Every structure is written in C-alpha cells, then in structure tokens.
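**Student:** from the sequence below, what's the structure:
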Amino acid sequence: MAPAPTFADVLPVKQLSSHQYTVALENEWCIGTVPNGGYVTSAFLVVARTHMSLTHRSRAEPHPINLHLEFLRRTSIGPTLFTVKDVKLGARISNLHITLSQQEGPNDQWQDEVEGYITISNLGTEAGLSIDTDYELYPPVLPVDLNLLSRGQDPNYALRVEDPFAEFRRAAQNIQMFLIRPERRPAGRSKAIIDQWVRFAVGGNGPNGRWTNDALGFIVDIFPQIVESYVNPFVEEAALGQHSESELKEFLRSNEPRAKYWYPTLVLNLDVKKLLPPEGVEWLFVRVKAKAIRNGRFDLDVEVWDVQKELVATSSHSSLVVDASRNTTRKGKTKTAKL
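**Tutor:** The predicted structure is shown next:
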C-alpha cells in the first residue's frame, strides 16, 4: 500500500541550484487573491528541510525547530523563488536565512516578499536535560472522544460548517474544524480564545488527514478569526448551526454580503517542540488567543497539541485588520513564468 500523502505533497519543491529552489503557490490555498500566510510558512519549512537533505545531506539535520518570518509584501499564486543563505552550519544546530521572491510590477522585476530565519536540528536525536514542568492549558481543555468526533457526535465539539464566504477563504476549505459547541462553552470564557480539533478535509486539496511537521506552518495560521466573533457574531453562530441556512442567507442579503475584513500577517514565529511521525497524524488540537485588538492591529498566541496531550508547537503572530477590499480589489497576479 502506498503511503498516505502528506503536506509536502501539497508543496512540491524543485531545486534549481545548491541554494535556490522553486515552489508554485496554488489558488486553492488562498485567502482572496493572497496565499494563506500559514501555507507560505509551510513552504519555508519544506524548502529548509529540502535544502539540508540535498545540499548538506551529510549533516543529518533535517528538522526546522524554530522559524521567524517577516511578510514584507503580499505574495501571489504562481511560481516563487526561494534563495537560501547558510548563516551558520553547526554540528548540532544550523541557521538558514531564506528569502521568497516573485516577479512583480510592469517589468516583472524580482521582488523580495517574505524573509525569514530558520533554525535546523534533528528532533529524532536531540539529547539533554528534560524537565516535566506540568504545564497545562488554562482555561482547561474540554475532553473529547475522537471516535465520536469523527462522526460529529462528540458532546463537547461540533463541526464548523462551510464558511459563508468560502470562495474568499478558500484555504480554510481544506480542513475540518471542530469547535466547542455553543451550549458547552464554559461560562465566562472569553471570545478571544478559540479551541479547535482539526483534521484535513477528505476529498479536498489537502493530503486527506495527515499532519506532519511540514504542515505546522499551515495549522498555526488557519482557524476561525477571533475578530469575527466580535464584529460578525451572527455569521460565526451560523457556522456552528445556531441559525438555519435560510436565516443566514437573509442576514447576508440585509447586511454585508461579503467578508468584511482581511487579516494579513506581519510577523510569524514558530517554535517546534515535537517530531510527528513521518506518516503523519489525523488529529491535532489548537488553541488560539488574542490579548489585545487595537488600532487595526492584533496579536495571536497559538499552541498545537497532539492526542497524547504533548505540546507539538507554539506560535506567535502580529497581524493587521484591514478591509477585505484591500485584498480583493487588487488584481491577483498569477505567475506563469517557469523557473
């Protein structure tokens, strides 16, 4: 039996030289006309891993363990050029600087759009002091029965149905999000905290249910937007079945019939704590929280846990809140040039 496809199959990398690679960003992973920032982040992870396995294969350092990205300009669907600089090659830890560039403007000039530093090591052979800190999420996570959850019958979590702005948020259609049922949400729980169990949507554009470390960039940037629960609560309630389809259609007819806001990422940090199995896992738990939403800018803290209740990764974001027209009224630039 052939192994199940993983997120690396979503982002196939072609090596152009020892320090340059190309990846094609696809329309199905966009928010509006812009590739989802987590999808782009996963492209960086795959490129970094590919670079170490091809250019520095003797070092046995295949795993990105820390990443810092700055999104200088919005990316576009089509081919991208990743240029890698070996900042430091060490016996245990190496550091890479990677730049994503695309051809932009009337003269198709190359422009740097995302830059980042990635720390590489080997999660499978790491050794050193380990201490059980007894850290747990607070407020506590509601229990789950994954067998019942897969059938939509878990008493605490329900499937978030298709987004009413699915064409705008195409990237989110590649996964299934199971959120706390409204009637089970603990009293006093802030709307600035979102808990979700996530798996890939079967039959979608993703790898049909397998999360690997390559996909950690994507999973830390795909969730119901916290701002929406404040500014558009009716739509978020409808996504969990609190309103009928006809009620939602009537609401959209009499209100804003499109997604109101776009949330571009300025900076994204990722710290990887655990190596997932190479064949991937079906389920991961994600908690997202925001501390302050002010003057069109907000922060996000993200934690990813596996079914063994072990911390897989943490992430922090700095993001903007801008009108969705900033995304949709700018023509999406489909790159057709071959690298």
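**Student:** hey, let's count contacts and neighbours off CA atoms from now on
**Tutor:** Fine.
**Student:** give me the buried positions along stretch 300-315.
**Tutor:** Residues of stretch 300-315 classed as buried: Leu300, Asp301, Val302, Glu303, Val304, Trp305, Asp306, Leu311, Val312, Ala313, Thr314, Ser315 (neighbour count, 16 or more other C-alpha atoms under 10 Å).
**Student:** chain center to that stretch, what's the gap?
**Tutor:** On the basis of C-alpha atoms, centre = their mean, to the nearest Å, stretch 300-315 sits 13 Å off its chain's mean C-alpha point.
**Student:** quote the end-to-end distance of it.
**Tutor:** The first residue of stretch 300-315 is 8 Å away from its last residue (C-alpha to C-alpha, to the nearest Å).
**Student:** so what touches that stretch?
**Tutor:** Outside stretch 300-315, the residues within contact range by C-alpha atoms under 8 Å, 6 or more residues apart in numbering are 216, 220, 268-276, 283-291, 316-319.
**Student:** just the buried residues out of those, in ChimeraX syntax.
**Tutor:** Buried residues among the contacts of stretch 300-315 (16+ other C-alpha under 10 Å), as a ChimeraX selection:
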select :216,220,268,269,270,271,272,273,274,275,276,283,284,285,286,287,288,289,290,316,317,318,319
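**Student:** to compare against the first, here's the next sequence to fold:
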Amino acid sequence: METSKPMTPPSLYEALSVNIKCTQKGEYELLLPSSFCFGPRIFGGLVMSMVHQATESYFTENHPKFNQPHVISMQWQFFRQVYPSTAKLAIHDIHIGKSGSLLQATISQDGHACMMSLVNMANLQVSPGLTFKTDWKLDPPTIEASISSLAADCDPRWISYQTPYHPESFRRVQSYVKFYVPYEQQQSHIRDHWITPADPGVTFTTEMLGFLLDLSLPIIDNYLPGESTGGQIACIALGLEQKKDREAGITEVIDPSSGAFESPAVYLSLSTTIEIKKLMPARGAKWLFMRAYAKQIKDGRMSMEVVVFDESLDLVALSQQLCPIMELSRMKTSKESL
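**Tutor:** The predicted structure follows:
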C-alpha cells in the first residue's frame, strides 16, 4: 500500500545556531519560525533555549578569563506574548565574579519588552565545594522502564505517543519530541514521560533544556478527561492507535486538525525558573525522563514543577513555573499582555 510521507518540522539544531545572529556586542537578532508555535504564539521554551545559547557565547567571548562557560540558572518573567517573526535579545552584565556571574537578558519585539531573565553563569565542570548525598527521591517512584524496550516500542508498561507535525497545527511544537506515557493510571496532578527526539538524527543537548522543561504533556487535561485530548488516558488511546497504524504500515495524511488541541483550557507561563544540575554528554542524550506535577491549581493559576533526569535517573534540571489558566478560544484570538 502506498502511503504518504509524513511532514517533518524544521531542525531544532538550526533554531539554536543559524537563527541566532549577533549584531553587535551584547545584542542579537533571533529568527522565530512559525514551526515553533503553540497556537498563534512562539513557544517560550524555544526562546529560553536560544537565550541559553546566546548568553554562553556572549560570556565566553567577552569574559574569557573568568572561565564560566555554563548557564546554571535562569529566572524568567513573561510580559507579552511573542509571535513568529524576528525578536531582539539584549544582554547586560549585572555582576562579574570570580566563581559566578550574573547577566540580564531581555527579549523585545516591535519595540516592546516581552520577556526578561536573570542568568547565572558558572563552571559546572570545576565546582569545588561541599557535596552530600541526600535522601530526596521522586514520590511516588517512577514506573520501571527499559530503554531498549522503549526504543523497540515494546515495553509493556509504556506506550509511545507523538503529535503529528503540520505547519498550521495548533500544538506543532510538540512534534519535536516523542513521548512515552505509562499505562498505569497516575494521580491527576502528575505527568510522567520518557522522551526522545522525534528526529533520530538529533540528540538532546544542555542548551535544549529550557525547551524541554516547557514541553511536558498538559496536567490540566487530566482534570478534564471528557473534554480534552491531552490527558494521560487520551494519550494512551491515541498512542495505541498510532502503534496499530505503524504495525499495519499506514501513514495517515497529516492535516492541521491532526495536531489540534481539544481542551476548554490551557495554561501559559507567567514566571519560570530553571536550574541546571548536570551537563549533558558532549554528544547529547537520546533519552530523558521527565516528571511534571502541579502543587496547586486554584483561582485560575497553577503552580507547577518539572524535573528532568537522565537514563540513570540522575537529576539533570528542574523548573518552577507559575501558570495562569486561560480558555483556549481566548488564547487563539487574544494578543493581550498577560
């Protein structure tokens, strides 16, 4: 049977390299392609990863003697939505120190500030200091998984799910990652997933962590099981359909509706903090484990934490997010400031 060839999104590597252009010291032009949109707006995780890349380049080029090549944390505030086009990034020194430094990064579009971050720089490969092993661990514990079985799509505890890519689909940005969802029903405030790049030629790098920490499957949909397509139960059902089609050799024609987001409500980010605890391997990583969980959902706001681990379940990064909850119909049409 002849099948259609799936559309593939533009390269994430390209977005983090050729789409960042230094125009003068501390100033950059960012090309924000529509393939990285969630609905009408640019996905904030992409911008955070682009700033990560640019600040490391800026600091290494302008302060080489301090040997602080790594972003170790970012504290973001979001004022206005960013749309597919170009944006300007301005980087300013706040404090340059012997063991750590602080930068300010501001994203603006059409003359208006949209996002701002304080960025801490240090050297994660040379960090002398006290180290103690704590007893902290995920609670509830992770569901057992075999990486080789996940890769072969045959782990009895996990099902793969991937958002189809179409340049006009609502949540096309999620097409960059293949998610693995547990069959075992979890508490509603938790979303666990193993993730791997949708493009087999890609690996996850340290610079991509901002992008990944903002990309978890939606928690709010677990509370709206009959009204959404993004909750755990819905993702399992869609994953099983995708697996059945693959086994039958069927590749469906991908249209904008196949990447739709059917839910009465979605959440954005008002503020986000990111801490990077461990560098990715130089060659990148193929597999990461991610848990997103809501600490509170109240009065139209959700307090959420996202943690990312490597294959050995060593902590790689974490993020705290304050998320206003919005009606989907308003998000599609409104360009108001948050």
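**Student:** what TM-score do we get after superposing?
**Tutor:** Here the TM-score for the pair of chains, by TM-score structural alignment, normalised by the length of structure 2, is 0.83; 304 aligned residues with a C-alpha RMSD of 2.6 Å.
**Student:** where do the helices sit along structure 1?
**Tutor:** Along structure 1, counting by DSSP state H, helices occupy 7-10, 37-54, 146-150, 216-219, 226-231, 233-239, 245-254, 325-328.
**Student:** turn the buried residues of stretch 300-315 of structure 1 into CSV, columns for distance to Ala259 of structure 1.
**Tutor:** CSV is the format used below for the buried residues of stretch 300-315 of structure 1 (distance: C-alpha to C-alpha, whole Å):
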residue, distance to Ala259 of structure 1
Leu300, 20
Asp301, 23
Val302, 23
Glu303, 26
Val304, 27
Trp305, 30
Asp306, 32
Leu311, 33
Val312, 32
Ala313, 30
Thr314, 28
Ser315, 25
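**Student:** determine the longest strand present in structure 1.
**Tutor:** Longest strand in structure 1, counting residues (DSSP state E): strand 109-121.
**Student:** centre of the chain to it, how far?
**Tutor:** Distance, centroid of strand 109-121 of structure 1 to centroid of chain: 17 Å (C-alpha atoms, centre = their mean).
**Student:** other SSEs contacting it?
**Tutor:** Packing partners of strand 109-121 of structure 1 (3 or more C-alpha pairs under 8 Å, 6 or more residues apart in numbering; DSSP states H and E): strand 63-71, strand 94-104.
**Student:** those: which one's closest to Gln225 of structure 1?
**Tutor:** For those, the distance to Gln225 of structure 1 is smallest for strand 63-71, at 19.0 Å, taking C-alpha to C-alpha.
**Student:** so the longest strand of structure 1 versus strand 94-104, what angle?
**Tutor:** 160 degrees (axes from the mean of the first three to the mean of the last three C-alpha atoms, to 10 degrees).
**Student:** buried ones in strand 109-121 of structure 1?
**Tutor:** By 16+ other C-alpha under 10 Å, the buried positions in strand 109-121 of structure 1 come out as Gln111, Asp112, Glu113, Val114, Glu115, Gly116, Tyr117, Ile118, Thr119, Ile120, Ser121.
**Student:** let me have these in TSV, adding distance to Phe168 of structure 1 as columns.
**Tutor:** Output for the buried residues of strand 109-121 of structure 1, formatted as TSV (distance: C-alpha to C-alpha, whole Å):
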residue	distance to Phe168 of structure 1
Gln111	25
Asp112	25
Glu113	22
Val114	22
Glu115	26
Gly116	27
Tyr117	30
Ile118	30
Thr119	33
Ile120	35
Ser121	37
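**Student:** ok, of those residues, which one's closest to Ala239 of structure 1?
**Tutor:** Within these, proximity to Ala239 of structure 1 (C-alpha to C-alpha) peaks at Val114, which comes in at 32.5 Å.
**Student:** need the contact list for that closest one.
**Tutor:** Counting by C-alpha under 8 Å, 6+ apart, Val114 of structure 1 touches Leu69, Glu70, Phe71, Leu72, Arg73, Thr99, Leu100, Ser101.
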